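**Student:** Please find the sequence and the predicted model below.
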Amino acid sequence: MKLNLKLQPIDTWLKKTSEPLLIAGPCSAETEDQLLATAHLIAKTGKASVLRAGIWKPRTRPGEFEGIGSIGLEWLKRAKEETGLPTAVEVATAKHVEEALAAGVDILWVGARSTVNPFTVQEIADALKGVDVPVLVKNPVNPDLQLWIGALERINNAGITKLGAIHRGFSSFEKTAFRNEPMWEIAIQLKTLCPELPIINDPSHICGNRELIPYISQKALDMDMQGLMIESHLDPSVAWTDAKQQLTPSALSELMDHLTLRKPEIRDKEFTDKLASLRENIDKLDDQIIQKIAERMQVVQKIGEYKRDNGVTILQVNRWDQIMHKRSAFASALKLDLNFTGKFLELIHSESIRKQTEIMNDKPVVEEK
């Protein structure tokens, strides 16, 4: 079911000075000199379309630097006047909205910690009623597509049609190379539900370190996202917040120079015919895979009935270990990604357990003699 959002095309409210779209600036506005110097260096690259800066910084724990506050809006206003770059800040309360708009901020964004709370989002939405300003909504901290959609709908219902989303990754219990797991599939689902909604990727918060930013930035563009939001600081080594994930303006410029832009589609008959033929093969293989899974579940059902009738538990850990070991080795020999194989097998196993649990709760059929 498609989302029914009333939207204006991004090109009508956000002018790109270069491709791809880039929103850049320091994680936090620390001092006036720091912000102005960084802004001028970013503007000098000619790569950024918007200058961002954190004014209010919601932190995980108290005692950390939580933003310079309202005074930073005056610095941002001066940076806009001197560089010509439109500005963007995060807002988390109605008061933030009012102060940011009064200071002439051009774009507002709702942060991940706010998106997760419908009460907070509604407060921001109420403050935006009657205002014509672009608003970007970051995904919630936890991987919940409905929360993300709900936040977008609340802002849209307030009359904001210059609306976009920011994909900044999701918190995960498992520790990986990323600060926040990309979980691309959630952003893809959102794009599928609302193709006209612009989605901007935030590689800084996904990566948590500058070394991975080029990889995530390129992948985001390959996934047809409309742009990037990247944190950039005059001297990241002394940054008051998120020092490891910020780039110098010169490093940012170099990154943008090395990104490859690809077209979402090509209107060429030879290309489209070849692509259609390959997709037809994919469709046939998908049908075969689904058919085989259905056949597997039929066997699972028989196993479940046999276990039930003989008073055997559903789960046998040794058998599951054997499956994972053998199938993973086979998949590796076929050059399939082990992470994908593991997730696929776990999904199949979970459905098998669910099916056998249903069978265990059914009484066996006693044949009449």
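**Tutor:** Arrived safely. Residues are numbered from 1 along each chain as shown.

**Student:** From here on, just use CA atoms for contacts and neighbour counts.
**Tutor:** OK.

**Student:** Regarding Ile166, which helix or strand does it belong to?
**Tutor:** Using DSSP states H and E, the element containing Ile166 is strand 163-167.

**Student:** what does Leu228 give?
**Tutor:** strand 227-231.

**Student:** Residues in contact with that strand: which ones?
**Tutor:** 20-27, 199-204, 217, 221, 245-247 (CA atoms under 8 Å, 6 or more residues apart in numbering).

**Student:** what's the spacing between that strand and its chain's center?
**Tutor:** 12 Å (CA atoms, centre = their mean, to the nearest Å).

**Student:** swap in stretch 73-80?
**Tutor:** 29 Å.

**Student:** got the buried residues for that stretch?
**Tutor:** 73, 75-77, 79-80 (16 or more other CA atoms under 10 Å).

**Student:** Which ones among these map onto helices?
**Tutor:** Among the buried residues of stretch 73-80, the members found in helices (DSSP state H) are 73, 75-77, 79-80.

**Student:** quick one on the thing from earlier: can you redo the buried residues of stretch 73-80 as a markdown table with distance to Phe271?
**Tutor:** As requested, these are exported to a markdown table (distance: CA to CA, whole Å):
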| residue | distance to Phe271 |
| --- | --- |
| Leu73 | 50 |
| Trp75 | 51 |
| Leu76 | 47 |
| Lys77 | 49 |
| Ala79 | 47 |
| Lys80 | 45 |
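
**Student:** now the helices: where do they sit in the stretch 251-369 of the chain?
**Tutor:** Counting by DSSP state H, counting those that start in this stretch, the stretch 251-369 of the chain has helices at residues 269-309, 317-333, 338-360.

**Student:** Would you format those as TSV with distance to Asn142 and mean neighbour count included?
**Tutor:** Output for the helices of the stretch 251-369 of the chain, formatted as TSV (distance: least, CA to CA, whole Å; neighbours: other CA atoms under 10 Å):
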stretch	distance to Asn142	mean neighbour count
helix 269-309	30	13
helix 317-333	28	13
helix 338-360	19	15
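
**Student:** got a markdown table for the ones you listed, with distance to Gly169 too?
**Tutor:** Output for the helices of the stretch 251-369 of the chain, formatted as a markdown table (distance: least, CA to CA, whole Å):
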| stretch | distance to Gly169 |
| --- | --- |
| helix 269-309 | 29 |
| helix 317-333 | 28 |
| helix 338-360 | 18 |
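
**Student:** For Ser172, find the nearest of the ones you listed.
**Tutor:** helix 338-360 (15.4 Å; CA to CA).

**Student:** Tell me which residues of stretch 213-231 come out buried.
**Tutor:** For stretch 213-231, a neighbour-count test (16+ other CA under 10 Å) marks 213-214, 216-221, 224-231 as buried.

**Student:** Return the distance of that stretch from the chain's centre.
**Tutor:** 10 Å.

**Student:** same thing with stretch 18-36?
**Tutor:** With CA atoms, centre = their mean, you get 21 Å for stretch 18-36.

**Student:** wouldn't Met237 be in contact with Gln245 here?
**Tutor:** Residue 237: Ser, not Met. No - contact between Ser237 and Gln245 fails when scored by CA atoms under 8 Å: they sit 10.1 Å apart.

**Student:** for comparison:
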Amino acid sequence: MIITLKHGTSDQQMNEFIDSWKQKGFGVHVSKGENLTILGLLGDTSSLDTEMVSANPFVDTVQRVSAPYKMASRTFHPENSVIKVGNTSFGNGEIPVIAGPCSVETEEQVISIAKDVKAAGAKLLRGGAFKPRTSPYSFQGLGEKGLQFLVSAKKETGLPIVTELMDIRQLKYFDDVDVIQIGARNMQNFDLLKEMGKTGKPILLKRGMAATVKELLMSAEYIMASGNENVILCERGVRTFDNYTRNCLDVSIVPYLHKVSHLPIIIDPSHACGQRWMVPELAKAAVACNTDGLIIEVHNNPEKALCDGEQSLHPTEFAQLMKVLPQIAAINGRNV
């Protein structure tokens, strides 16, 4: 249920009103804009009489929310959420680019790539230390050592780190990680999502390979309901009946989520297509659709990469792409 307070309601009056709902067992989400203060009641509100709620002298309007996701809904939070990571923000109109190797292989490798992508304009460094792989015989990542190499690259370049967490037992190694990625395979690992709600760190939540948009938002809701509203959504393509690409990139998710949710949505063109030559075109399409960011795989020797080299751009290709993207963004009045 959404309760809009009347203009002029004092903070004391609002706090007393909120406390009255908490005493009844409801959670209360507060969204304060320039002209409106909106309270979102969390819990089973089906038995509440909207007319009785409206009778309160501080209440302007009362509205039931039909969507199962509440905190992720734009109805609850009309203004865009801006997620800050270091000196970079997602959701404020800029289009930050996250770039780096699929897997961290050596310290020299990740530092070299970090320097290259930063020089080209990337704002954050991605790199996998713990890798979920379809085959148990594939390279699984360097684990804790890989995270140490990412921290070295961060110290060398100043780029914030984005890396994937697969298991809550790994969290003890993530103190220096700036954004925790929850991958497609863990999108509905609800116990893990609840734990992410306790971290306070920005969470990059990837859409599952066969997940609906509603399911993606419900997974975000798990994190937010557990106390962490710093969620960045990520579209990385979904499986379809065709196999000419690794996945099918759903760029229509960007305008749709901008309509129904306040959370920023970024695009991963690398995992979407799985083919290096397609990545620049999909990245351009994502920017044209007003994505709130991109995450792109870059490797200094893609042919010899231990993971996903076929979809990784060479640093020179990435630099060329980064010269074109601002031109597309400018059409919509945005910057990369």
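**Tutor:** Cool, the structure landed. Note that the structure is predicted; figures quoted are calculated from it, not measured.

**Student:** right, and Met1 of structure 1 touches Leu193 too?
**Tutor:** Yes - using CA under 8 Å, Met1 of structure 1 is in contact with Leu193, at 6.7 Å.

**Student:** my read is Leu192 of structure 2 is in a helix, agree?
**Tutor:** Yes - assessed by DSSP: H, G, I helix; E, B strand; the rest coil, Leu192 of structure 2 belongs to a helix.

**Student:** residue in structure 1 matching it?
**Tutor:** With TM-score structural alignment defining the correspondence, Leu192 of structure 2 maps onto Ile124 in structure 1.

**Student:** For its match, grab the count of nearby residues.
**Tutor:** The local packing of Ile124 of structure 1 (other CA atoms under 10 Å) involves 25 other residues.

**Student:** give the contact list for the spatially closest residue to it that is not a sequence neighbour.
**Tutor:** Spatial nearest neighbour of Ile124 of structure 1, chain neighbours left out: Ala94 (5.2 Å); criterion: CA to CA, 6 or more residues apart in numbering. Residues near Ala94 of structure 1 by CA under 8 Å, 6+ apart: 123-124, 126-127.

**Student:** Which residue of structure 2 sits opposite Ala94 of structure 1 in the alignment?
**Tutor:** Under TM-score structural alignment, Ala94 of structure 1 pairs with Ile168 in structure 2.

**Student:** what do you get for Leu252 of structure 1?
**Tutor:** If you follow Leu252 of structure 1 across to structure 2 using TM-score structural alignment, you land on Phe318.

**Student:** Please report how far its match lies from Val97 of structure 2.
**Tutor:** 11 Å (CA to CA, to the nearest Å).

**Student:** Likewise for Gly146 of structure 2?
**Tutor:** 21 Å.

**Student:** Look at the two and report which has more neighbours.
**Tutor:** The neighbour count for Gly146 of structure 2 versus Val97, taken as other CA under 10 Å, is higher for Val97 (24 against 21).

**Student:** hang on, that one packs against Leu124?
**Tutor:** Yes - if you go by CA under 8 Å, Val97 of structure 2 and Leu124 touch, sitting 6.7 Å apart.

**Student:** So Met1 and Leu193 of structure 1 - more neighbours on which side?
**Tutor:** Per other CA under 10 Å, whichever of Met1 of structure 1 and Leu193 has more neighbours is Leu193, with 15 against 6.

**Student:** Next up, the contacts around the more buried one.
**Tutor:** Counting by CA under 8 Å, 6+ apart, Leu193 of structure 1 has contacts 1-3.

**Student:** and Cys182 of structure 2, what pairs with it in structure 1?
**Tutor:** Careful, residue 182 of structure 2 is Ile; it's not Cys. Match for Ile182 of structure 2 (TM-score structural alignment): Val110.

**Student:** Now its match. Nearest residue, chain neighbours left out?
**Tutor:** Using CA to CA, 6+ apart, the closest residue to Val110 of structure 1 is Val137 (4.8 Å).

**Student:** Is the one you found in contact with Arg113, as I believe?
**Tutor:** No - between Val137 of structure 1 and Arg113 there is no contact under CA under 8 Å: 10.8 Å.

**Student:** More neighbours: which of these two?
**Tutor:** Higher neighbour count among Val137 of structure 1 and Arg113: Val137, with 26 against 17, using other CA under 10 Å.

**Student:** and that one, helix, strand or coil?
**Tutor:** On the three-state scheme (three-state DSSP), Val137 of structure 1 is labelled strand.

**Student:** counterpart of it in structure 2?
**Tutor:** Match for Val137 of structure 1 (TM-score structural alignment): Leu205.

**Student:** Was I right to think that match contacts Val231?
**Tutor:** Yes - if you go by CA under 8 Å, Leu205 of structure 2 and Val231 touch, sitting 6.9 Å apart.

**Student:** joint contacts of these two?
**Tutor:** Counting by CA under 8 Å, 6+ apart, the residues touching both Leu205 of structure 2 and Val231 are Ala220.

**Student:** for the stretch 101-250 of structure 2, what spans make up the helices?
**Tutor:** 107-120, 144-157, 190-196, 213-225.

**Student:** quick one: whatever helix or strand comes next after the strand holding Ile166 of structure 1 to structure 2 mean distance?
**Tutor:** Counting by DSSP H and E, the next helix or strand C-terminal to strand 163-167 of structure 1 is helix 184-193. Helix 184-193 of structure 1 differs from its equivalent in structure 2 by a mean of 3.3 Å after superposition (mean CA distance after the TM-score superposition for structure 1).

**Student:** List the buried residues for helix 184-193 of structure 1?
**Tutor:** Buried, per 16+ other CA under 10 Å, within helix 184-193 of structure 1: 186-188, 190-191.

**Student:** what sits against the residue nearest to the spatial centre of structure 1?
**Tutor:** Nearest residue to the geometric centre of structure 1 (CA atoms, centre = their mean): His167, 2.7 Å. Going by CA under 8 Å, 6+ apart, His167 of structure 1 touches 138-139, 182, 187, 199-202.

**Student:** do the same with Leu21 of structure 1
**Tutor:** With CA under 8 Å, 6+ apart, Leu21 of structure 1 has these contacts: 48-49, 226-228.

**Student:** ditto for His40 of structure 1
**Tutor:** Contact partners of His40 of structure 1, counting by CA under 8 Å, 6+ apart, are 79, 82-83.

**Student:** can I get the residues you listed in JSON lines with distance to Ile282 of structure 1?
**Tutor:** Output for the contacts of His40 of structure 1, formatted as JSON lines (distance: CA to CA, whole Å):
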{"residue": "Ala79", "distance to Ile282 of structure 1": "52"}
{"residue": "Glu82", "distance to Ile282 of structure 1": "54"}
{"residue": "Thr83", "distance to Ile282 of structure 1": "50"}
